[in-house]
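**Q** Sharing a sequence plus its predicted fold:
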Amino acid sequence: MKRIRVIGIGMGDPGHLTRDAVEALATVDVFLVADKGEAKADLVRARQRICAELIPWSHRYRVIEVVDPERGPDRERDSAAYGRGVRDWHAARVDAYAEVLATLQPHEQTVGFLVWGDPAFYDSTIRIVDALRPRFGVAVDVLPGISAPQLLAARHGIPLNRIGAPIHITTGRRLLEEYRPELGDVVVMLDGHLQCAGLAETHPDLRLYWGAQLGTPDEALVSGRLAEVIDEVRRLRAEIRARDGWVMDTYLLRPA
């Protein structure tokens, strides 16, 4: 193995890949994909479809599914325990991938990781690859993709910021302790429990722009005053999880 390529694939739509990313796909001999169980098998199949559609038929490659290590109960952890748990999970992932990489054939010299969205936004792949790099002495490059916040703004037909104003990007875990109107527009990711509901009473004029399963046939969008639409978001989110077995969503909070 000589090179690892971290490729942002957008939100599962082949049209979301840049030309550079499409060209990079055709250089990869082996793609490593995390197997997160049957509930999230659609995410593996989406990656396989992208490869089948965009890689020339003449280029031979294979996809290896690597069973993802178990992750602890994040919701019950405080910040310190959460950080330790994520680091332990990452270390277990590194070991799992290293075990597979050690078995590659001599002609399999380029390995690819297909990252949902963009590798720069709340994704562990670059950290995993940085840990693998010294073990195998390989070169690494990263190709960006369309991120969830970008697609969210496009679907709602809005910019993420107002004129000359900042954008604050955070997680659901941190939202309630961090939020204040002076932050400006706030993009929230990884909020499986809709922590924004805790702001509805104290900030009744906040506007919510929410999207789930962005870029897929099951895409759902909601916008309006947070206090007025949060119940609709909860309902849609529950329907999506019941139907698909997983939910990927993000949202923007905008002060009046």
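**A** Looks like it arrived, so ask away.
**Q** CA atoms for contacts and neighbours, from now on please.
**A** Fine.
**Q** Whichever strand or helix holds A227 - contacts with which helices or strands?
**A** Element membership for A227, per DSSP states H and E: helix 226-244. Secondary-structure packing of helix 226-244 (3 or more Cα pairs under 8 Å, 6 or more residues apart in numbering; DSSP states H and E): strand 207-212, strand 220-225.
**Q** got the angle for the last one vs helix 226-244?
**A** Angle, strand 220-225 to helix 226-244, by axes from the mean of the first three to the mean of the last three Cα atoms, to 10 degrees: 170 degrees.
**Q** which other helices and strands contact strand 220-225?
**A** helix 148-156, strand 207-212, helix 226-244.
**Q** quick one: contacts of that strand?
**A** If you take Cα atoms under 8 Å, 6 or more residues apart in numbering as the criterion, strand 220-225 is touched by 155-156, 204-214, 229, 232-233, 236.
**Q** in that strand, what's buried?
**A** By 16 or more other Cα atoms under 10 Å, the buried positions in strand 220-225 come out as 220-223, 225.
**Q** roughly how far is it from the heart of the chain?
**A** Put simply, strand 220-225 sits 21 Å off its chain's centre (Cα atoms, centre = their mean, to the nearest Å).
**Q** helix or strand for R162, which one?
**A** In the assignment (DSSP H and E), R162 maps to no helix and no strand.
**Q** So what's the residue count around it?
**A** For R162, the count of nearby residues is 12 (other Cα atoms under 10 Å).
**Q** Can you tell me how far the nearest residue to P144 once chain neighbours are set aside is from V142?
**A** The spatially closest residue to P144, leaving aside those adjacent along the chain, is G8, at 4.9 Å (Cα to Cα, 6 or more residues apart in numbering). Taking Cα to Cα, to the nearest Å as the measure, G8 falls 8 Å from V142.
**Q** Present the helices and strands packed on helix 226-244 as a markdown table; the columns should include distance to L175.
**A** What follows is these, written out as a markdown table (distance: least, Cα to Cα, whole Å):
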| stretch | distance to L175 |
| --- | --- |
| strand 207-212 | 14 |
| strand 220-225 | 18 |
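**Q** tell me the contacts of the spatially most distant residue from the centre of the chain?
**A** For the chain, the largest distance from the centre (Cα atoms, centre = their mean) belongs to P106, which lies 31.7 Å off. Contact analysis of P106 by Cα under 8 Å, 6+ apart lists M1.
**Q** That one looks like it's in a strand, true?
**A** No: note on P106: no strand contains this position according to DSSP: H, G, I helix; E, B strand; the rest coil, which reports coil.
**Q** now V140, what's its secondary structure?
**A** strand.
**Q** and here's the other structure:
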Amino acid sequence: MIELALIGIGTGNPDHVTAQAIEAMNAADLIMIPVKGPEKTELAELRRTLLTTYLKNPETRVVEFDLPVRDAVTTSYGATVADWHGAIAEAWETVISDTLDPGTPGRVALLIWGDPMLYDSSLRIAGILGRRIPLRPRVIPGITAIQALCAAHAIPLNEVGAPVVISTGRQLRDHGWPDGAETVVVMLDGECSFRTLEPEGIHIWWGGCVSMPQERLVAGALSDVGAKIVAVREELRARNGWVMDIYLLRRMSRKP
């Protein structure tokens, strides 16, 4: 039986790594680091930095592997993602079988951006892998990008007694503003999909590389700051080779 620890590491800021996460890193026999393309090199380096800071167990092996690239959507988005998840599960299985002694229990860990329960595929991929080898997943929660964004702007996530919709850029582009929502948090958006909305009455709180040294924050009426966010995002991407961003939209009867 392999124990697979999915360790939430927040935004990658070492200060956001919990004591439970550090304990799980040092309990692992194997820590896998995915590498995917030139623009992901710095993301792998952030993981290496965390391990340099917190991994003190000399017996823990750290192995990097090429993360399969998702194919372009040709039939359906769901089918394309399912095929991609299957390829990642196969890559995990290869690393585990090549590194650990066959037939013996082992502890394997992956460092997951944010928290594994929120817009991350690791738990689904672990489910696929569990159909191939004896596997017991374990989740170590981390600070989510939503928490980091609200903290950075010093704002509440929700209005008093009101619900919040957490969605993606694709959903916002394809379906517009969610029915009945006052507050929408948008993740996984590489296209600044807020530009597809009629901006009147909408306030936005945006963050790029939140909680990292290169953090940039922009907030204001969407009609006033939308173009600025697009420019700042492009600047961050050009400077770092990558950018992780998130934003909160709220329909306002008055400015905050």
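**A** Thanks, I have the structure now. Every value quoted in this text rests on a predicted model; they were computed, and no experiment measured them.
**Q** most neighbours per residue, which of the helices and strands packed on strand 220-225 of the first structure?
**A** strand 207-212 (a mean of 24; mean count of other Cα atoms under 10 Å).
**Q** Outside of it itself, list whatever touches it.
**A** Here strand 207-212 of the first structure makes contact (Cα under 8 Å, 6+ apart) with 152, 156, 219-226, 229, 233, 237, 247-256.
**Q** Now check the second structure for the residue matching E182 of the first structure.
**A** In the second structure, the residue paired with E182 of the first structure is G180, using TM-score structural alignment.
**Q** Looks to me like that match is in a helix.
**A** No: counting by three-state DSSP, G180 of the second structure falls outside a helix, being coil.
**Q** Next up, the contacts around it.
**A** For G180 of the second structure, counting by Cα under 8 Å, 6+ apart, there are no contacting residues.
**Q** cool, and the one 4 residues further on?
**A** Contacts for V184 of the second structure were tallied using Cα under 8 Å, 6+ apart; they are 164-167, 178, 248-250.
**Q** The strand or helix carrying E45 of the second structure: which residues count as buried?
**A** Using DSSP H and E, E45 of the second structure sits within helix 41-54. For helix 41-54 of the second structure, the buried set under the neighbour-count rule, 16+ other Cα under 10 Å, comprises 43, 47, 50-51, 54.
**Q** which stretches of the stretch 51-200 of the first structure form strands?
**A** Under the criterion DSSP state E, counting those that start in this stretch, strands of the stretch 51-200 of the first structure are mapped to 62-67, 110-115, 139-143, 167-171, 185-189.
**Q** Export those strands as JSON lines, with columns for distance to A91 of the first structure.
**A** Shown next, in JSON lines, are those (distance: least, Cα to Cα, whole Å):
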{"stretch": "strand 62-67", "distance to A91 of the first structure": "14"}
{"stretch": "strand 110-115", "distance to A91 of the first structure": "17"}
{"stretch": "strand 139-143", "distance to A91 of the first structure": "19"}
{"stretch": "strand 167-171", "distance to A91 of the first structure": "22"}
{"stretch": "strand 185-189", "distance to A91 of the first structure": "23"}
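**Q** what's the distance between the aligned residue in the first structure for L217 of the second structure and I163 of the first structure?
**A** Using TM-score structural alignment, the partner of L217 of the second structure in the first structure is L221. Going from L221 of the first structure to I163 of the first structure by Cα to Cα gives 24 Å.
**Q** what's the answer for A91 of the first structure, then?
**A** 42 Å.
**Q** With neighbour numbers in mind, choose between these two.
**A** Using other Cα under 10 Å as the criterion, A91 of the first structure and I163 rank with A91 on top: 15 against 6.
**Q** how about the more buried one, what does it touch?
**A** Neighbouring residues of A91 of the first structure by Cα under 8 Å, 6+ apart: I128.
**Q** ok, back up a step: E65 of the first structure is nearest to which of the helices and strands packed on strand 220-225 of the first structure?
**A** E65 of the first structure lies closest to helix 226-244 among those, at 20.1 Å (Cα to Cα).
**Q** Check the mean deviation of the closest one from the second structure.
**A** On superposition with the second structure, the mean distance recorded for helix 226-244 of the first structure (mean Cα distance after the TM-score superposition for the first structure) is 0.7 Å.
**Q** Run through who's touching the next helix or strand after that helix.
**A** Following helix 226-244 of the first structure in sequence order, the next helix or strand is strand 249-254 (DSSP H and E). Outside strand 249-254 of the first structure, the residues that touch it by Cα under 8 Å, 6+ apart are 148-149, 152, 160, 184-191, 206-214.
**Q** so strand 249-254 of the first structure aligns onto which residues of the second structure?
**A** With TM-score structural alignment as the criterion, strand 249-254 of the first structure aligns to 245-250.
**Q** That stretch vs the first structure, mean deviation?
**A** Comparison of stretch 245-250 of the second structure with the first structure after fitting gives an average deviation of 0.3 Å (mean Cα distance after the TM-score superposition for the first structure).
**Q** quick check, distance from that stretch to the centre of its chain.
**A** From the chain centre to the centre of stretch 245-250 of the second structure is a distance of 15 Å (Cα atoms, centre = their mean).
**Q** Next: stretch 110-118 of the second structure.
**A** Taking Cα atoms, centre = their mean, the mean C-alpha location of stretch 110-118 of the second structure is offset from the chain mean by 6 Å.
**Q** In the first structure, what stretch matches that stretch?
**A** Counting by TM-score structural alignment, stretch 110-118 of the second structure lines up with residues 113-121 of the first structure.
**Q** And that stretch, what's buried?
**A** Neighbour-count burial for stretch 113-121 of the first structure, counted by 16+ other Cα under 10 Å, picks out 113-120.
**Q** just these now: which is nearest A39 of the first structure?
**A** Ranked by distance to A39 of the first structure (Cα to Cα), these are led by W116 at 16.5 Å.
**Q** And that closest one, how close does it get to A92 of the first structure?
**A** Applying Cα to Cα, the value for W116 of the first structure to A92 of the first structure is 20 Å.
**Q** And for R207 of the first structure?
**A** Distance, R207 of the first structure to A92 of the first structure, by Cα to Cα: 40 Å.
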